[in-house]
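[1] Build me a model:
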Amino acid sequence: MSSNADAGGHSPSETDIPAGVSGPQLPHVGVVLVTHNRPELMRRALDSILTQDYPGPITVHVVHDRCALDFGLVRQDPFREVRVQENSRTPGLAGARNTGIVSSVTQLVAFCDDDDSWFPGKLRLQTIALLQVPGAAFASTAMVVDYGAHTAVRLAGSKAIRHEDLLRSRMSMVHSSSFLADREALIGIGMVDETIPNSMCEDWDLLLRATRHGAIVNVDQPLIRVQWGGSSYFYQQWEVKNVAHMWMLDHHQDIRTNGVGAGRVYGQLAFGHAALGQRRAALRWAGRSIRANWREPRAVLALAVATGVVSDKRVLDSLQRRGHGI
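    Okay, here's the model as predicted:
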């Protein structure tokens, strides 16, 4: 799939824009692009935002987190403006995103990670879908996953993402780089939680809180391209992932009451402990996972890693080749 084509085979058309709304009347969108020492990837992400076929104005807030500011990115264009700023809140992804949200004065706000990119029609199709659902405050899209030489398309299979869906599954195809939200509603929801350890699972937490107020509008076309593997700051950081999953269980008790969802998170904890060589903890969490949902495959994979049948790296490589993760 080429990033120069409109993903999903959709041809741009003015008929997509709701009746009575012209390009200049479309909502001003603020895009929060957080970066940390990845200038080449960040510039690719920025270019994919600036070349959107969205007829309305876009202001990009490039928030530098614990790295030197690049003022060469500044662009003074009323329809494609770029601002550069330093993370003024908690160090890390969550604080940097909130820095951009607070600085933006636009009606809508979107996120893009610095190692991801958008297809040209992403913002247009997503904004239109959001405008067509009265009262909707949050929107997402499907994605293309690049893992080394392998590419996979991840779809949600639905035009709406509900709270119950997110309790059962993290729905990793609903990625933070696809998020588009009404700014006032997002602030009311609580923005990004800066207390989450290492900002891990911050997108899942935000989605769970958002869906308590209503379903997320989902454009189920792969409109973003996501990099997995070595470019991810959380790739194989099992201790960080374990702590974050425990945080999620503590702050979202309803996950524990959902058999499928509990089995999945317990299985993730089992796998994380197995990857760290913590066999006893891995076996304990695998048992809890199976009791919650005997069909949960992560428990089986964790047991295989814990007993030395297969390595965690081999399991993760096999999954991510197909666009899936633990």
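[2] make it CA atoms for all contacts and neighbour counts henceforth
    Fine.
[3] List the contacts of the helix or strand containing residue 30.
    Using DSSP states H and E, residue 30 sits within strand 29-35. With contacts defined as Cα atoms under 8 Å, 6 or more residues apart in numbering, strand 29-35 is touched by 42, 46, 56-65, 93, 96-97, 100-101, 104-114.
[4] how about this one, so we can line them up?
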Amino acid sequence: MTGPSPTPRRPGRLPAVDVVIATHDRPELVRTAIDAVMAQDYPGVLRCLVVHDRCEPDPTLVREGRRRRVEVLTNTRTPGLAGSRNTGILAGDGDLVAFCDDDDVWFEDKVSRQVDLLERSGAATSVTGIVVDYQDRRTTRIPHPEEMTVRALARHRVMAAHPSTVMVRRTALEGPIGLVDEELPGSYAEDYDWILRAAAVGDVAVVEMGLVLVRWGASQFARQWSVIVAAIDHLLSKHAAFGEDPRALGRLQGQRAFALAASRDPGALAAAAHAVRTWPWERRSYLAGAVALHLLSADRVLDLANRRGRGI
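    Below is the predicted model:
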């Protein structure tokens, strides 16, 4: 499968890159994220669009320049991460669009390596690897090209293909892939939903290097169990790939059962049993059962997973 044709541009002109950073009351972290974007060694134009969601915009973040600029916006769409990302996307006009979470930091060669790969491959979308920082321990995780297909992504959410690593052609983003889904409850897994759609449209090119420092442990979704359950239900109803593959379906059912168990929902044990019947080799289902039976602590399971640079 190949992606859409590269965006036409004048000979010798490097693609302009819009970088969307959604933020909510994290003034110090977002400044660090912006500094890393501005410090990229990419010689082309970089326009950083900082979208404030449910908080007052900070005009002191604005920077003016010929090849580097920072603009401050307010989320005018659905409150939350999805609406914020879309506000930034639609405010830009660059050939390429990249995302960065407000608590992540790009390495200085990220943009140049991704632009080069997109130009050479003709792919619509690119991702890189990450370096996970959790409790002063760092773990490098690299996605592989064979993992970036719809079937593989449905079976295994590739956390290494983090949203802060995504770069996509605007023609594909505003065209066949589409914007971020604002109907996902709480914007949970909006990045996963989007990368599934991107993989369905065309190849996802991979820079097999850890080029983004990702801080784990401060996620707004870490323990919003009811939101997680509702979002998983939304994904299951939206993507046929899960219903077509028992392994993929069992994985999401296992995650759903774990969230129910962590929230002490009385239906957790039945949900775990249902997930086991769907795909008996899914470990999350057994962890969910153990948490539901009070044999394990959900917080302890999450901590152990995060220490390995993973999630549930």
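[5] Would you agree residue 186 of structure 2 is in contact with residue 80?
    Yes - counting by Cα atoms under 8 Å, residue 80 is a contact partner of residue 186 of structure 2 at 6.7 Å.
[6] returning to that earlier point: just to be sure, which of the contacts of strand 29-35 of structure 1 are found in strands?
    58-64, 108-113 (DSSP state E).
[7] how about the strands of the stretch 51-200 of structure 1, start to end?
    Remark: strands assigned in the stretch 51-200 of structure 1 by DSSP state E, counting those that start in this stretch are 58-64, 80-86, 108-113, 117-118, 138-147, 150-154, 160-161, 180-182.
[8] Which stretch of structure 1 lines up against the top strand by length along structure 2?
    Identified as the longest strand of structure 2 according to DSSP E is strand 204-215. Under TM-score structural alignment, the alignment places strand 204-215 of structure 2 onto residues 216-227 of structure 1.
[9] just stretch 158-167 of structure 2 next, same as before
    So stretch 158-167 of structure 2 sits over residues 171-180 in structure 1, by TM-score structural alignment.
[10] Leaving out chain neighbours, which residue sits closest to the aligned partner of residue 29 of structure 2 in structure 1?
    Residue 29 of structure 2 maps onto residue 41 in structure 1, with residues paired by TM-score structural alignment. Of all residues not flanking residue 41 of structure 1 in the chain, residue 115 sits nearest, at 5.2 Å (Cα to Cα, 6 or more residues apart in numbering).
[11] Residue 114 of structure 1 now?
    residue 42 (4.4 Å).
[12] ok, that neighbour touching residue 73?
    No - counting by Cα under 8 Å, residue 42 of structure 1 does not reach residue 73; the two are 10.4 Å apart.
[13] higher neighbour count, those two?
    residue 42 (22 against 14; other Cα atoms under 10 Å).
[14] How much space separates that one from residue 32 of structure 1?
    Residue 42 of structure 1 sits 12 Å away from residue 32 of structure 1, going by Cα to Cα, to the nearest Å.
[15] same thing with residue 95 of structure 1?
    Distance from residue 95 of structure 1 to residue 32 of structure 1, by Cα to Cα: 12 Å.
[16] between these two, who's got more neighbours?
    residue 32 (27 against 23).
[17] Please pull up the equivalent of the more buried one in structure 2.
    Per TM-score structural alignment, residue 32 of structure 1 is aligned with residue 20.
[18] Return the distance of that match relative to residue 40 of structure 2.
    For residue 20 of structure 2, the distance to residue 40 of structure 2 - Cα to Cα - is 15 Å.
[19] highest average neighbour count across the strands of the stretch 51-200 of structure 1?
    strand 117-118 (a mean of 28; mean count of other Cα atoms under 10 Å).
[20] My understanding was that residue 165 of structure 2 contacts residue 127; is that so?
    Yes - with contacts counted by Cα under 8 Å, residue 165 of structure 2 reaches residue 127, the gap being 5.0 Å.
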